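Visitor: the sequence isn't on hand, but the structure is:
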């Protein structure tokens, strides 16, 4: 009997050595994968249950020297002044002359950063298999001079959905899991049982390793991070129907990579069509044992990007 393909198990476009790039069940023009599960009815249903007496900020601050992905030589976060109150008087760069800025003080600044810095979302063009990405995108036909023409965060809607945090570190009775610990499906299932929560199709599933307890110590946070293994990603995506998976660590899966390079990333993007959200601060949620809530994320709309900073909050439900 042939396998039934659906939006949990999309039809493969290519398979080699068990590595599958999927055809989107939402059509040839799809660029957002499982975010297609967001619709007015689902958003209205979750917004109608909000208990707005407390909102948990899940995003981290951006500052020079902050922990950020640097293994492949990507640029760290930096910020600098482009205009200062006294400088505007001295050099006249605003074009209005010193008299104006003696009265009207003027400051301005600029930033430089990797798009996967701080609390952010990874897009489906970030990684794939053998040069092919989700829905069959390839560099030959879909990569321009500077950016991808498919899959950028400019396509993403506000992400407003039910969310469950699985506190795996808490289930182990520790502040943070051991270095490079691989979170298995059994770990996730144990957290589900302990917390008495239910995972549903369309959830943003957040997995707490406790690594944020090391923030902002750069080495302690980045090196040898625990995270979910490939079997866990498959269980969440194929069995429970996670729309996206979020981690409190730098790369969702364990660091450093050993036998394979980013197997969880490549599977989630190219095979499942599911986004990854990283560097999410779950410490306050864990301290108050808030496990079910509304997730509200607003990805920056960066045309063609492989990732984008994303301010996000958790709002408890009634």
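Guide: Ah, there it is. Values in this document were obtained by computation on a predicted structure and should not be read as measured data.

Visitor: could you use CA atoms for every contact and neighbour count after this?
Guide: Will do.

Visitor: could you pull out the helices for the protein?
Guide: Applying DSSP state H to the chain gives helices spanning 40-47, 85-91, 98-103, 139-142, 168-171, 185-195, 218-222, 230-234, 263-266, 283-287.

Visitor: and residue 19, which of those is closest to it?
Guide: helix 263-266 (9.0 Å; CA to CA).

Visitor: could you check how far that closest one is from the centre of its chain?
Guide: Helix 263-266 sits 13 Å away from the centroid of its parent chain (CA atoms, centre = their mean, to the nearest Å).

Visitor: for that helix, packing partners?
Guide: helix 230-234 (3 or more CA pairs under 8 Å, 6 or more residues apart in numbering; DSSP states H and E).

Visitor: rerun at 10 Å
Guide: strand 19-22, helix 230-234, strand 275-278 (3 or more CA pairs under 10 Å, 6 or more residues apart in numbering; DSSP states H and E).

Visitor: out of these, which is the most enclosed?
Guide: Stretch with highest mean neighbour count among these: strand 275-278 (a mean of 26; mean count of other CA atoms under 10 Å).

Visitor: need the residues that contact it.
Guide: With CA atoms under 10 Å, 6 or more residues apart in numbering as the test, strand 275-278 has contacts from 32-35, 59, 116-124, 126, 204-206, 242-252, 264-265, 268-269, 297, 307-310.

Visitor: kindly recompute the last result at 6 Å.
Guide: In this structure, residues lying in contact with strand 275-278 by CA atoms under 6 Å, 6 or more residues apart in numbering are 119-122, 244-247.

Visitor: any chance of the helices of the chain in TSV, plus distance to residue 17?
Guide: Below are the helices of the chain laid out as TSV (distance: least, CA to CA, whole Å):
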stretch	distance to residue 17
helix 40-47	37
helix 85-91	61
helix 98-103	65
helix 139-142	22
helix 168-171	32
helix 185-195	23
helix 218-222	31
helix 230-234	15
helix 263-266	13
helix 283-287	39
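
Visitor: got another one to weigh against that:
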């Protein structure tokens, strides 16, 4: 099969998935939560039963203005303007007590752990559930699908599928496309099964690769799609839909890079189909290295997952510090 023929097959499949894997209207015409609807009180109650050792593991990196771009993504807007001696400045004189404050500017989308809300991607002018992209603008942000709708947070059973561990390596080859048969084999190897309402975490070892080898780019002047990383093949999309995954996290940006299709419109199919068609929330750029080691040590890959996005009206994303409790 030539590259052009392969691209036509992939494009036809992605366009089909945008329809056949759609959850539009499943939870009502005005639904803003998408797959987070699958995290019911009963799902949370069962998830709490997965806490055994009580070990808590953060799945994020520090937001550090002195190291604003740890993944070398090119997004470096992490700034802190500290205000030492707030009371002194307010009163114009010294006081027995004083304070330190700050103003913080950051771009959640980018090199640090963050949540992609359903207002992040749209396709042919429409967001998830048919909300028009034209209603969102630079003043109000996301008009219909703000991350602030996730007021109950993401508290549920988490499952780590260790694809790097499946292959016996600390990290996959940078351009490795994870296929659905690898997800199924990881389930069998680990003795765990992804089920409705779960957060699914995919460990490819991207974080370890970056720490060990540094970033790899296709071009000398890289753009947002020029990084080289392991990620999901489009064959994984029906698996996510059929298993009713509530949210998904990866130690990269989910989509394998370079893109599987030489067409910019179809360069991020995991993001496009998940966010727009399925209403599946995504967590990018997690650090899953420590969790993968702990799961291997305890020989279990399910745990209580907690992530509390900020209630920022109009925002399409939120910085995150997800925590897994084993």
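Guide: Yep, it's here. Everything numeric here is computed off the predicted structure, so don't read it as measured data.

Visitor: so what number do they get for TM-score?
Guide: TM-score for the superposed chains, counting by TM-score structural alignment, normalised by the length of structure 1: 0.83, backed by 291 aligned residues with a CA RMSD of 2.6 Å.

Visitor: and for the alignment partner in structure 2 of residue 182 of structure 1, the neighbour number?
Guide: Residue pairing (TM-score structural alignment): residue 182 of structure 1 is matched to residue 177 of structure 2. Counted with other CA atoms under 10 Å, residues neighbouring residue 177 of structure 2 total 23.

Visitor: hmm, back to that, and of the helices and strands packed on helix 263-266 of structure 1, who's closest to residue 289 of structure 1?
Guide: Comparing these by CA to CA, strand 275-278 comes nearest, at 20.5 Å.

Visitor: the closest one maps to which residues in structure 2?
Guide: Under TM-score structural alignment, the match for strand 275-278 of structure 1 is residues 281-284.

Visitor: mean shift of that stretch relative to structure 1?
Guide: Following superposition, stretch 281-284 of structure 2 is found to deviate from structure 1 by 0.9 Å on average (mean CA distance after the TM-score superposition for structure 1).

Visitor: pull the distance from that stretch to the chain's centre.
Guide: On the basis of CA atoms, centre = their mean, stretch 281-284 of structure 2 sits 2 Å off its chain's mean C-alpha point.

Visitor: cool, and stretch 186-195 of structure 2?
Guide: 21 Å.

Visitor: against structure 1, where does it fall?
Guide: Aligned by TM-score structural alignment, stretch 186-195 of structure 2 corresponds to residues 191-200 of structure 1.

Visitor: and the end-to-end length of that stretch?
Guide: From its first residue to its last, stretch 191-200 of structure 1 covers 15 Å (CA to CA, to the nearest Å).

Visitor: related to what we said a few turns ago, contacting residues for the match of residue 182 of structure 1?
Guide: Listed by CA under 6 Å, 6+ apart, the contact set of residue 177 of structure 2 reads 230-233, 256.

Visitor: go again using 10 Å as the cut-off
Guide: 204, 229-235, 255-260.

Visitor: now render the residues you listed as TSV, adding distance to residue 295 of structure 2.
Guide: Below are these laid out as TSV (distance: CA to CA, whole Å):
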residue	distance to residue 295 of structure 2
204	14
229	23
230	21
231	21
232	21
233	24
234	27
235	26
255	24
256	24
257	27
258	30
259	30
260	31
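
Visitor: from those residues, pick the one nearest residue 142 of structure 2.
Guide: Using CA to CA, the contacts of residue 177 of structure 2 come closest to residue 142 of structure 2 at residue 255, 23.4 Å.

Visitor: for the equivalent of the closest one over in structure 1, give its distance to residue 130 of structure 1.
Guide: Matched across to structure 1, residue 255 of structure 2 falls on residue 253, judged by TM-score structural alignment. Noted for residue 253 of structure 1: a distance of 20 Å to residue 130 of structure 1, by CA to CA.

Visitor: any idea which of the helices and strands packed on helix 263-266 of structure 1 gets closest to residue 153 of structure 1?
Guide: Judging these by CA to CA, what sits closest to residue 153 of structure 1 is strand 275-278, at 10.7 Å.

Visitor: between residue 253 and residue 130 of structure 1, tell me which one has more neighbours.
Guide: It is residue 253, of residue 253 of structure 1 and residue 130, that has more neighbours when counted by other CA under 10 Å, with 25 against 10.

Visitor: in contact with the residue sitting furthest away from the middle of structure 1, which residues are there?
Guide: Distance to the chain centre peaks in structure 1 at residue 99, reaching 47.3 Å (criterion: CA atoms, centre = their mean). Taking CA under 10 Å, 6+ apart as the contact definition, residue 99 of structure 1 lies against 89, 92.

Visitor: cool, the one 5 residues further on as well?
Guide: The contact partners of residue 104 of structure 1, by CA under 10 Å, 6+ apart, come to 85, 88-89, 98.

Visitor: if I look at the counterpart of it in structure 2, how far off is residue 103 of structure 2?
Guide: In structure 2, residue 104 of structure 1 lines up with residue 97, judged by TM-score structural alignment. Taking CA to CA as the measure, residue 97 of structure 2 falls 21 Å from residue 103 of structure 2.

Visitor: cool, residue 57 of structure 2 as well?
Guide: Distance of residue 57 of structure 2 to residue 103 of structure 2, given as CA to CA: 28 Å.

Visitor: need the nearest residue in space to the alignment partner in structure 2 of residue 313 of structure 1, chain neighbours excluded.
Guide: Residue 313 of structure 1 maps onto residue 323 in structure 2 when the alignment is built from TM-score structural alignment. Nearest residue to residue 323 of structure 2 in three dimensions, chain neighbours excluded: residue 58, at 4.5 Å (CA to CA, 6 or more residues apart in numbering).

Visitor: next one: residue 28 of structure 1
Guide: Per CA to CA, 6+ apart, closest to residue 28 of structure 1 is residue 135, 6.9 Å.

Visitor: which ones are touching that neighbour?
Guide: Neighbour list for residue 135 of structure 1: 10-13, 21-31, 33, 124-125, 150-151, 269-271, 273 [criterion: CA under 10 Å, 6+ apart].

Visitor: next one: residue 266 of structure 2
Guide: Contact partners of residue 266 of structure 2, counting by CA under 10 Å, 6+ apart, are 7, 10-11, 14-15, 259-260, 272.

Visitor: ok, now residue 179 of structure 1?
Guide: Neighbouring residues of residue 179 of structure 1 by CA under 10 Å, 6+ apart: 211, 220, 223-227, 254-256.

Visitor: what's the PyMOL line that selects buried ones from the contacts of residue 266 of structure 2?
Guide: Selecting only the buried entries of the contacts of residue 266 of structure 2 in PyMOL, with 16 or more other CA atoms under 10 Å as the criterion:
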select buried, resi 7+10+11+14+259+260+272
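
Visitor: which one of the contacts of residue 266 of structure 2 is nearest to residue 70 of structure 2?
Guide: Using CA to CA, those come closest to residue 70 of structure 2 at residue 259, 22.3 Å.
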